[in-house]
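In: Predicted structure and sequence below. I'll ask about it afterward.
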Amino acid sequence: MIRTATGTYHTTATAGETVRAFVPHDLPPEPALDVSGQRQRLLERATLAVGRLDSVSTLLPDPQLFLYAYVRREAVLSSQIEGTQSSLSDLLLFELEELPGAPFDDVVEVSNYIAALDHGMARLREGFPLCNRLLREMHAKLMSRGRGSDKEPGEFRRSQNWIGGTRPGNARFVPPPPHEVEARMAALEHFLHDEAGGMPLLLKAALAHVQFETIHPFLDGNGRLGRLLIALLLHQGGLLTQPLLYLSLYLKQHRPVYYELLDRIRSQGDWEAWVDFFLEGVEQTALGAVQTARRLVELFDTDTRRTQDIGRGAANALRVLAALRHRPMLSLKQLCHTSTMTFPTASKAMQQLVSAGIARELTGQRRNRVFVYDAYLTILNEGGEPL
């Protein structure tokens, strides 16, 4: 549906230039979102796919195992959209306190993303609402170290920002002036908690994400936090018991369309085209996550049988395999610490997995060796190559 522009332009001065900053109207859209016909069917399919994803815990012997790996995959993908060059392997090496292959600041950004998500989830479990205070707390975690740590972590911006271009005058988009941010974010918070309209949660998440990105309330980190907002909203609303729906890979693969649709909402009020795109992404992402979980279950079952066939020493090799399922990249030192195995026992058992083609030594060193569960990491890495 083509409406008029979904906001107003305010003239403001920044960096020595006069620019037109866009101030969005409050949600929900007027006239109301058209959710009929094909769009209703898209909503039903996306909701069903999310339900299947929520039941993924029935496939896995340890749901936390999948959550650990999937969250890290998402952190890498979401950060890549913002220009980092780190990979999942870089992050896992960083968490082992080993030297990653990517620039240090890149890996720190990914690690901060995980800390922000962990903090948000912990607060929601305590019964704290999804609100602006929580978003600011998460932003403080997101920007606590590395690039952007000097850009007011945890505080709504007090200066003008812009998106794209080398300066405000040639920017692709200029968000609201700083004095408008508090009021616009307060209205967004009200929309998040307004149940009177009975809007389906997936539609609310779709609209809220765009509104957050349009307000761009922080000096840095808005893209990553805006994507986290989707997962947190679906979790708080009861669609997902764990934060397992992440659209970063979908948005990474369709970046030009994503940006075009955001622009169309602001200029033409075409919320419906965005909602269609969003719901298709939700369905693809949820079904992809379920398929990934099934592939991991098959991999673990196959490799368990292969390890049992090792013969003498199979019991210790199975313990090492279990450790690699929880952390697909491990040093022998960490393995001994987590499994209470002696170094000689752990080393011998790991070598048996290497000989069986299940594990691989990564460093080529004689000391401080790091081993990787290659097949597991390959499944998680799909689509995760740096841009």
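Out: It's in.

In: From here on, just use CA atoms for contacts and neighbour counts.
Out: Fine.

In: how much space between the residue positioned nearest the centre of the chain and E260?
Out: In the chain, the centroid-proximal residue (CA atoms, centre = their mean) is E74; its distance is 4.1 Å. Look at E74 and E260: by CA to CA, to the nearest Å, they are 23 Å apart.

In: Next: A273.
Out: 10 Å.

In: ditto for D374
Out: D374 sits 38 Å away from E260, going by CA to CA.

In: second one coming, line it up with the first:
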Amino acid sequence: MLSPTYAIPALPPAGVDLETVEVLRALAPAHRHLAELKGSARSIPNQGILVDTLTLQEAKASAEVESYFTTQDELFQAELIPAESISPAAREVLRYREALKRGFGRMQDQQDLLTSSTLIDLFQYMKNSAESFRHAPGTVLKNDRTGKVVFVPPQDNAQITRHMGDLEQFINAPDERRLALDPLVRMAIIHHQFESIHPFSDGNGRIGRILCVLYLVKEGLLDLPVLYLSRYINRNKPEYYRLLQAVRDEGAWSPWIVFMLQAIAVTAESTVRLVHGMRDLMASTKQHMRDELPSVYSQDLLNNLFRHPYTRIEAVVNDIGVSRQTASKYLKQLQEIGILTAQTRGKNTYFVNEPLVQLISEGE
């Protein structure tokens, strides 16, 4: 059996200054932008719209870290057609989005506990597998470019299970133990520990990023899992992996924590701009509908146009409970007054909320 190249530490790591001057300096903007995002998210009347839209963006960016590439257009269309008709990459993204929402739901059901069983459930759902933590030895992490082995995680299932049990206790520690460290510093430590244990045969990066967002919700720093860290990680992928390994090789915790805090600050700030844009666009679209089509306007129909940037007759039928004929009439009237644009892709006709698609795509 291979020998691990890094001794998984007890948490928090002993004898390490985790709140250096650099970390404390990075904490202030991270907390400020997170608090602004939490408040901004509450300004959207229908929180489900925000969860659906922003978790899809996180899913897309997270899949790109793992080299699954798709487009916004394909994803918005794929939400409304049978799974067998969409590409493997889009299918991966949509499963990640549902896994994130699933984890959020399980955590709420478990009184905000974030457990190993939840992470196992997310892995099984994403991979459509009955596997749990790794059993087969031989897992190594290699440099994609050179093929050189850079890290060997724990190989023995009993060790993996024990390390994950310890991590679960650290995540869900009582208040008096949690308060010893800032929750954002704890999040950075938790993410590193999870990636170093590497408990699953696949999907560890994606599940590790879900873990980050759910932990922020658990700690009350967000109400909803709407921060998509994966975009920042994807744009800074070499630095992310370098700092991840530097902790293992050199004990360089401070630069790693600062990187994660910067990821939080940057992505929270950009997400606030997106939420404000969505709020303003919803308000202007609502007024446009009321002015031009007062007999058609309903809050449910407005919600449909923002939950499904590419909507179809069937989606309107399902969401607002009207007949197919009525749904078709509504969509064509919305097209006539310029709120929607009709596009035909193969056998499917979509009615596109182009201003929303443009708004969402601006940050890519």
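Out: Perfect, I can see it now. Quick caveat: nothing in here was measured; it's all calculated off a predicted structure.

In: Would you mind reporting the TM-score between them?
Out: The TM-score (TM-score structural alignment, normalised by the length of structure 2) is 0.89; 358 aligned residues with a CA RMSD of 2.6 Å.

In: hmm, back to that, give me the three-state assignment for the alignment partner in structure 2 of the residue nearest to the centre of structure 1.
Out: Correspondence of E74 of structure 1 to structure 2, assessed by TM-score structural alignment: E58. Classification of E58 of structure 2 using DSSP: H, G, I helix; E, B strand; the rest coil returns helix.

In: what about the helix ranked longest in structure 1, how far off from structure 2?
Out: In structure 1, with assignment by DSSP state H, the single longest helix is helix 271-308. With mean CA distance after the TM-score superposition for structure 1, helix 271-308 of structure 1 departs from structure 2 by a mean of 1.3 Å once superposed.

In: got the buried residues for that helix?
Out: Using 16 or more other CA atoms under 10 Å as the test for burial, helix 271-308 of structure 1 gives 271-287, 289-290, 292-293, 296-297, 300, 303-304, 306-307.

In: How about stretch 309-323 of structure 1?
Out: By neighbour count on 16+ other CA under 10 Å, the buried set for stretch 309-323 of structure 1 is 310, 314, 316-321, 323.

In: Tell me the one of the residues you listed nearest E126 of structure 1?
Out: Using CA to CA, the shortest approach to E126 of structure 1 within the buried residues of stretch 309-323 of structure 1 belongs to A323, at 29.6 Å.

In: Do a quick rundown of the helices in the stretch 251-387 of structure 1.
Out: Counting by DSSP state H, counting those that start in this stretch, the stretch 251-387 of structure 1 has helices at residues 255-268, 271-308, 314-326, 332-339, 343-355, 374-381.

In: I meant to write the stretch 51-200 of structure 2 there.
Out: Assigned by DSSP H, counting those that start in this stretch, the helices in the stretch 51-200 of structure 2 fall at 72-78, 88-109, 116-127, 157-171, 175-178, 183-197.

In: As JSON lines, those helices with mean neighbour count would be great.
Out: Listed next are the helices of the stretch 51-200 of structure 2 as JSON lines, based on neighbours: other CA atoms under 10 Å:
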{"stretch": "helix 72-78", "mean neighbour count": "18"}
{"stretch": "helix 88-109", "mean neighbour count": "20"}
{"stretch": "helix 116-127", "mean neighbour count": "19"}
{"stretch": "helix 157-171", "mean neighbour count": "17"}
{"stretch": "helix 175-178", "mean neighbour count": "10"}
{"stretch": "helix 183-197", "mean neighbour count": "21"}
